[in-house]
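Peer 1: Sequence plus predicted model, see below.
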Amino acid sequence: MGDILFLAHRVPFPPDRGDKMRSFHILKHLGRSAPVHLIAFADDARDAEYGEQLARWTASRTVVRRSKSRGRAMGEALLTGAPASVTAFGDRRVRDAVKRILAGRDIDTIYVFSGQMAQYLPETHAARVVMDFVDMDSAKFAAYANSARWPLKWVHQREARLLGRFERHVAARVDVSLFVSAAEAELFSHTAPDARVEAVENGIDTRLYDPDGDFAALEAPGPLIVFTGQMDYRPNVEAVRWFAGHVLPHIRQSHAAARFAIVGRNPGEAVRALAKLPGVTVTGEVADVRGWLAAASVAVAPLTLARGVQNKVLEAMAMARPVVASPAAACGIDHGGTICVAEGERGFGDAVIALLDDPAAARAQGEAARRRTIERYGWSARLAVLDRLIGSGGAA
């Protein structure tokens, strides 16, 4: 077996957010069987420094700082007729790096992580190509369009249409297209019936996310409800605004001391403003999310727009926390009934209240959830399918 070229839209380190967790563990898995050459974007100066921390799993690393503005990306998209989420990642330096690796190395497999990186696939090459879309992004923008007003509605409709066309074109060129859940894979199969599509689910490092692990404990007087996530991501923003504004007041009628902690990096003005509401804390970036999860009486995932497997739910389950999730946040996870699924202001709030009212039942649910993650979501089990796709049998 020859070398592997791994293209990623973000440096797969540290594994502290959903996309980086998946790309990091896949990169590690692939690196056990062949030399891996990583080419990835860095969102900021700190990300750019993380590339070298992947040396133990990679044969070479090329990290390019992404600095293109949204305005420039949209302008290029309008001029070229391409999706803006693709032009946002268009960069000559990455294109040159791909050409250099392909010319200088015996590349047997190209693993493309995230649809934005598919633009760097060569027109002709003997390597097998595995396209990990993760989620069906065109469906995400279609959902955005449904709830948006003009002119943003037109922008999202355009992106959904062009991105859908781009996804189908890419799927027709590659050996196999991967998605994070069976539901996402099935959804894409309906739009690209001739493509080979498979699901490779996310896992969770249950040794790291362990309530008995080595992390700093937090003092948590009174009931603590915790949401974790990247707080400049629109579905997360909408989720916490809804919960803080509409669900938390209902909960505090029964549990006046209940607090809601929004834990995650890059909260914008709309999220920071929630800290003015009674009982709401906005932490921003934290050194270790496990302390907050361990202190949580209940972890919540009230997303109305969610694609694939929600890592925030798996993390809370692995930390033996009782979880209340919306149907959208829960649908990609085979939780076996170990979390509560609820919707609507009253229904979601009542589910949280029931857990706060019965700490013994909440503890039992959390323990069952942890057992479920250990049995069902270990990374080695989730990624075993890659050995079939990229191993001696290949993806063809």
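Peer 2: Great, that's in hand. Everything quoted here is computed from the prediction, not taken from an experiment.

Peer 1: rest of the way, CA atoms for contacts and neighbours
Peer 2: OK.

Peer 1: Quick check: V341 vs A351, distance?
Peer 2: V341 sits at a distance of 8 Å from A351 (criterion: CA to CA, to the nearest Å).

Peer 1: for A296, what are its contacts?
Peer 2: Counting by CA atoms under 8 Å, 6 or more residues apart in numbering, A296 makes contact with 220, 223-226, 321.

Peer 1: 6 Å instead?
Peer 2: Neighbouring residues of A296 by CA atoms under 6 Å, 6 or more residues apart in numbering: 224-226.

Peer 1: Show the residue spans covered by the strands in the protein.
Peer 2: 3-8, 36-42, 60-65, 107-113, 128-134, 176-179, 197-199, 224-228, 259-263, 280-284, 298-301, 323-325, 340-341 (DSSP state E).

Peer 1: what angle sits between the lengthiest helix in the chain and strand 128-134?
Peer 2: In the chain, with assignment by DSSP state H, the single longest helix is helix 152-173. Using axes from the mean of the first three to the mean of the last three CA atoms, to 10 degrees, the direction of helix 152-173 lies 150 degrees away from that of strand 128-134.

Peer 1: what's helix 152-173 in contact with?
Peer 2: Counting by CA under 6 Å, 6+ apart, 83, 138, 141-142, 145, 192, 195 sit against helix 152-173.

Peer 1: ok, structure two:
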Amino acid sequence: MRVLFLTTRFPGDLRSGDRRRAYEQLRLLAPSHAITLLTFDDRGGDPALRRELFGLCERVILVPRDRAGMLVRAALALPTSTPLQAALYASPRLRQALHDACAQASFDLVHLQLARLGAFAPPSSALPCVVDFVDALSLNMARRARYDRGPMGLAARLEAHRLARYERELCGRVSAGAVSSARDRAALGDPPNVHLVHNGVDPAEFPFSDTPRDAAAIAFVGNLGYFPNVDAASWFATQMPRIRVAMPAAELRLIGARPAKRLLRLAAHVEGVRVIGPVERVHPHLARAAVAIAPMRAGSGQQLKILEAMASGTPVVATTDAAAAIEAVPARDLLVADEPHAFADAVLRVLGDRDLAATLARNGAEFVERRYSWRASAQALERVWRDAIGARTR
């Protein structure tokens, strides 16, 4: 297949969920198909990954990011029904690059990553188009609005309503869609043309580790500047004094890029909270932790932090929504709790019971190995592509 693959960010930074997903899709599908990558050039990420993608893709087209133009488009969209996410990325330069690419080569399919690129979906009479929603951004915004008390919470509430209409309308305009979890598909209205394409784990990057662990280390991994992660870490950190009464050596380690000031203040004032910040590789930190947590209240989609911790043999405690997104079985694959005290008690159970920790580690790793690989994810997307082209042919 000849595929024109559009993303909002160059897929060269594997610490970001949507970039990781795009990178794995390109890494596994580009050797078998002629893929042209069209994306904004943010000059970031790993130079080695950048070179790899240039080698894998038939062509890479980079469009300069016009930040001033993004702000103008967002301002103009405020009095309309257009989601700000869509307005920000409705770049005339990207549209011209898309037009030029289609004029210079014949494609079988256009692939758009994320609903925010919905403005670039070709007319139904033109090329088949697949949108990888990854998750329901409207659900993400609605959950943020519930917990963010600042101005961004008000903006999220407005954006959630706009996105809900926009995402459903987009599902009706494109040939097919992909989403990472059944809950996100339900948030889109369970359209028949939207298919499950799960996230995955690279077993070479996150191998099972049975080496000795820091007995009281609690790991939280993620982009520490992203609101759902900031909210989750802050929510759990309030329970650290209670946890340290039972286990004085307990330490919450916050691992990830762009630590928010809110988390830095927590680390300065709450005993047992430490911001490690960005790291070159996450696995060594997971392999040393006695337990990994995903106390997610906001956000959507499948949490890579859970899949990667499970693959590494680190027992996981998560909220119900986070566990349900990966369809894990509570008390078998991980522990689940939603109230602050109950969540803290579940963490203490794992820290204090080696047999329970070993059972969760083994079951979690087997669960992920059985269900979540990037190869299976890429194959699922490939089927969506073929079905979209086949439906157009029929």
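Peer 2: Thanks, I have the structure now. The structure displayed is predicted, hence computed values, not measured ones.

Peer 1: hmm, back to that, what about the strands of structure 1, which gets the closest to R252 of structure 1?
Peer 2: Nearest to R252 of structure 1 among the strands of structure 1 is strand 259-263 (8.4 Å), distances taken as CA to CA.

Peer 1: Superpose on structure 2 and give me the mean offset of the closest one.
Peer 2: Compared with structure 2 after the fit, strand 259-263 of structure 1 shows a mean deviation of 0.4 Å (mean CA distance after the TM-score superposition for structure 1).

Peer 1: residue range for that strand in structure 2?
Peer 2: Aligning strand 259-263 of structure 1 against structure 2 (TM-score structural alignment) gives residues 251-255.

Peer 1: Name the residues that touch the matching stretch?
Peer 2: 217-221, 272-277.

Peer 1: For the nearest residue to P15 of structure 1 once chain neighbours are set aside, the count of nearby residues, please.
Peer 2: Among residues not flanking P15 of structure 1 along the chain, M21 sits closest, at 4.3 Å (CA to CA, 6 or more residues apart in numbering). Counted with other CA atoms under 10 Å, residues neighbouring M21 of structure 1 total 20.

Peer 1: my read: M21 of structure 1 touches F13, true?
Peer 2: No: the pair M21 of structure 1 / F13 is not scored as a contact, 7.9 Å apart, by CA atoms under 6 Å.

Peer 1: And the aligned partner of A299 of structure 1 in structure 2, how close does it get to E24 of structure 2?
Peer 2: Under the alignment (TM-score structural alignment), A299 of structure 1 maps onto A292 of structure 2. As judged by CA to CA, A292 of structure 2 and E24 of structure 2 stand 24 Å apart.

Peer 1: between those two, which one's more packed in?
Peer 2: A292 (29 against 22).

Peer 1: What residues does that one make contact with?
Peer 2: Counted by CA under 6 Å, 6+ apart, A292 of structure 2 has contacts 218-220, 316.

Peer 1: wait, which of those is closest to R242 of structure 2?
Peer 2: The nearest one, if we look at these relative to R242 of structure 2 and count by CA to CA, is I218, at 14.1 Å.

Peer 1: for the closest one, what are its contacts?
Peer 2: Applying CA under 6 Å, 6+ apart, the residues near I218 of structure 2 are 251-253, 289, 291-292.

Peer 1: re the thing from before, with distance to D132 of structure 1 as added columns, please give the contacts of A296 of structure 1 in CSV.
Peer 2: Below are the contacts of A296 of structure 1 laid out as CSV (distance: CA to CA, whole Å):
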residue, distance to D132 of structure 1
L224, 37
I225, 34
V226, 30
